[in-house]
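1. How does the following fold in three dimensions:
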Amino acid sequence: MTPLVAGHATGIGSWPGTDPREAAATVVGELPGLPHLVELPGRGLGADTIGRAAALLTDFPIDTSTTGYRTGARRSVIARRAAGLLSADLDALEEAWEIAGKGPGGAVKVQAPGPWTLAASLELAGGARLLLDRGAVRDLADSLGDGLASHAADVSRRCGGARVVVQLDEPLLTDVRAGRLTGRSRLESIPAVATPVAVETLDRVVAASAADVILHACSAEVPTDIAHESRVAALAFDLESVRTASLDGLGTLLDGGTELLVGAVPTTDPQRPLGVDDVLRDLGRLAHRLQFAPEVFAARVGLAPACGLAGASPQWARRALTTVRDAARAMADDPSLLTR
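-> Got it, this is the predicted structure:
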């Protein structure tokens, strides 16, 4: 089976600036194994993670409200803006792919908000969180999966038949499960979502998208149980967020064949110099804590920045990609470097 992220470096999603061609050229050039379709939230509404969903969902209109995004009755101005921005990003990726001389095959990653983060971020027409309407959550998951299937097919066509990997961003998943989200008013309470329900909804998106899916959760509580019980093929998390309680879950995932995408460098300019040796040392510590031999660990792990790079300087954004790329190559070529 072809590895999904193992042995590769990639980015999580967002990028500084507003120029899609410059961003695409940088990402395709720096990440030859698994480049990603960047998000440029600096362009405003419709370019951020939730706003981009307006261009991906099928038959599920989204509009803006005074507090964010909400469901709408028909295709809105913001949905047309989001679609236009996405089209520009796709044109830039296709151009960069061709200029780089990448032939048929290869792989590319796209990102979208996961169903639970999206449901927690959208409002219904009356102002309540969409999360409170479980029927609407199911409809949203189905729409997202269908939209991602079409999106992945378009990306593959533009990139010479490349394998498309889908990353679902779920920064709010742990809060949704724990019932920590507040309502839009003091009278509105949001109950916790049981694990089987969380898994079933996530799997609806995975099945409909017909793609290999990475679950990306950058919260302090890594949802290893969700990754284990669901149909996702890989789990992305921030190395700095790993607690001792997560170790057993991460080990179980690796044992079961789920790959890990480790966020190994910070998302903003570090206060001290950070290089490949530093990344390999941190990864070696993780492999030791998980009690995996270096060669086994290296064969099942990929690298990325800890999260999106929209808040980074352009210099650090490029350096972050270069660092994880070089560290991934070094780890794949010589796993014994993890023991130094």
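
2. Please make it C-alpha for all contacts and neighbour counts, starting now.
-> OK.

3. Assign a three-state SS to residue 303, would you?
-> Following DSSP: H, G, I helix; E, B strand; the rest coil, residue 303 is assigned to strand.

4. pretty sure it contacts residue 10?
-> Yes - Residue 303 lies in contact with residue 10 (CA atoms under 8 Å); the separation is 6.5 Å.

5. Which of those two has more residues huddled nearby?
-> More neighbours surround residue 303 than the other of residue 303 and residue 10, with 32 against 28 (other CA atoms under 10 Å).

6. Please name the residues that touch the more buried one.
-> Shown in contact with residue 303 (CA atoms under 8 Å, 6 or more residues apart in numbering): 5, 7-10, 261-264, 324-325, 327-328.

7. Show me those residues that map onto helices.
-> Using DSSP state H, the members of the contacts of residue 303 that fall within helices are 324, 325, 327, 328.

8. Just confirm residue 230 contacts residue 203, I think it does.
-> Yes - taking CA under 8 Å as the definition, residue 230 is a contact partner of residue 203 at 6.1 Å.

9. Out of the contacts of residue 303, the closest to residue 46 would be?
-> Closest approach between those and residue 46, by CA to CA: residue 10, at 23.4 Å.

10. From residue 306, how far out is that closest one?
-> Using CA to CA, to the nearest Å, residue 10 is found at 11 Å from residue 306.

11. Could you do residue 170 as well?
-> Counting by CA to CA - residue 170 and residue 306 are separated by 14 Å.

12. Touching both of the two, which residues are there?
-> residue 218.

13. so residue 137 makes contact with residue 129?
-> No - taking contacts as CA under 8 Å, residue 137 lies outside contact range of residue 129: 10.4 Å.

14. one more, for comparison:
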Amino acid sequence: MQVLPPLAATGIGSTPFWDSHAAARLILENLTEMPFWPQLPQKGFLEDMVPQGAGGLPLMQLDSEQRLVRLDERADREEGLTDFYEAVLQLDLDRFGLSPDEASGFYALLEELPASGGGGPEYVKGQIVGPITFATIVKGADGKAILFDQELTQAVTQGLALKAAWQAAKIRETGRWAIIFFDEPSLSGFGSAFMPISREEVIRLLTETITSARQAGLIYCGIHCCGNTDWSMLLETPVDILSFDSYEYFGTLKLYAKVLKDFLARGGYLAWGLVPTSPTAPIETEAALWQRFESQIRELADLGMDERLVLSQSLLTPACGLGYLSPEQARTAIVTLASLSQRGKTWLASL
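-> Below you'll find the predicted structure:
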């Protein structure tokens, strides 16, 4: 596996923009090493992450009026699952593709990329909702999450793996390497009464999703969780990149120093969510964000991790998606992130 560009800047997914091509150009102009395709939920329900994950999965029903994905109780379950697994066994990636109505930013970014051989980024980052978050949010008519339905949850892991692999295949057609994150915001509720799932089950579901995605052609897999969780649980999966909100939750991640050190030793990457994305977060200068990052890296060094290794295996991102910011705030976040990336590269070169 190729080594990723150290301290490259990329994004998480959602943006507040309406114009997919303008958003793609903004990203390509600033996040030059690892652009991400922008989700544009302002354009409509289909551009939200859960509807984007539903296509191709069995027994799913989209309700645009109520902005919900739910279990279709009227569908023939046996027939739906049989048809689904036939597609899985045949690696029918097109069944699991994103349409332009669902992901206009994906198509815009690929169209705006320079032609193969004409320069531009070597990597493109995509994203899809993770299996646990999808199975937690989607419910049946009884209001119960399909996470409690083992048969359906198993299908979700396979389907989302192939949706990630489909993105990777389309990105590879442009001559670039693909990096796909599975977004798992629901894991911030792990351990609460709202998510009665064991640690072992989380690891199993994520491991199966990553393994299936790799078997279908995806090479680089990330997991993004924008809240606090049991980080050792995620680090014990075969994930390549752990994406976390370092602005808010670095203090809890460093509590898992041993497993984090093992993760880095096996070649894992940390995607540091340096730039806050809450509209109510205090306004931070670039200098203040940089000082925070420097301090966090040195804290890991004090815990026995090699500073140069940590920096070499780090990417930089916003803390979460930019979708709740104003367009101007989102532009500022992207520009600031690009500048922080350059500062990081300078620091690494000096070591």
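
15. element containing residue 235 of structure 1?
-> strand 234-238 (DSSP states H and E).

16. so how much does that strand differ from structure 2 once superposed?
-> Strand 234-238 of structure 1, aligned to structure 2 and superposed, deviates on average by 0.6 Å (mean CA distance after the TM-score superposition for structure 1).

17. against structure 2, where does that strand fall?
-> Matched against structure 2 by TM-score structural alignment, strand 234-238 of structure 1 falls on residues 241-245.

18. buried set for that stretch?
-> 241, 242, 243, 244, 245 (16 or more other CA atoms under 10 Å).

19. Repeat that for stretch 27-47 of structure 1.
-> 27-42, 45-47.

20. gap between the equivalent of residue 169 of structure 1 over in structure 2 and residue 298 of structure 2?
-> Alignment note (TM-score structural alignment): residue 169 of structure 1 maps to residue 183 of structure 2. Distance, residue 183 of structure 2 to residue 298 of structure 2, by CA to CA: 28 Å.

21. The two: who's more crowded?
-> Using other CA under 10 Å as the criterion, residue 183 of structure 2 and residue 298 rank with residue 183 on top: 25 against 15.

22. show me what contacts that one?
-> 127, 128, 129, 130, 133, 223, 224, 225.

23. quick one on the thing from earlier: can you work out which residues contact both of residue 137 and residue 129 of structure 1?
-> By CA under 8 Å, 6+ apart, the residues touching both residue 137 of structure 1 and residue 129 are residue 119.

24. Okay, helices next: where are they in structure 2?
-> Going by DSSP H, structure 2 shows helices at 20-30, 49-54, 77-89, 104-112, 131-137, 150-172, 199-215, 231-235, 246-253, 257-265, 286-302, 307-312, 327-350.

25. what number of residues lie near the aligned residue in structure 1 for residue 140 of structure 2?
-> In structure 1, the residue matched to residue 140 of structure 2 (TM-score structural alignment) is residue 124. The number of residues packed near residue 124 of structure 1 is 18, by other CA under 10 Å.

26. repeat for the one 3 residues further on
-> The burial count assigned to residue 127 of structure 1 is 17, neighbours taken as other CA under 10 Å.

27. any idea how far residue 66 of structure 1 is from it?
-> 10 Å.

28. Name the nearest residue to the aligned partner of residue 27 of structure 1 in structure 2, ignoring sequence neighbours.
-> With the correspondence set by TM-score structural alignment, residue 27 of structure 1 lines up against residue 27 in structure 2. Excluding its sequence neighbours, the residue lying closest to residue 27 of structure 2 (CA to CA, 6 or more residues apart in numbering) is residue 35, at 6.0 Å.

29. Hmm, that neighbour is touching residue 124, no?
-> Yes - Residue 35 of structure 2 is within contact range of residue 124, at 5.3 Å (criterion: CA under 8 Å).

30. Find the nearest non-adjacent residue to the most centrally placed residue in structure 2, please.
-> In structure 2, the residue lying closest to the centroid (CA atoms, centre = their mean) is residue 181, at 3.0 Å. When the adjacent residues along the chain are set aside, residue 181 of structure 2 lies closest to residue 222, with 4.2 Å between them (CA to CA, 6+ apart).
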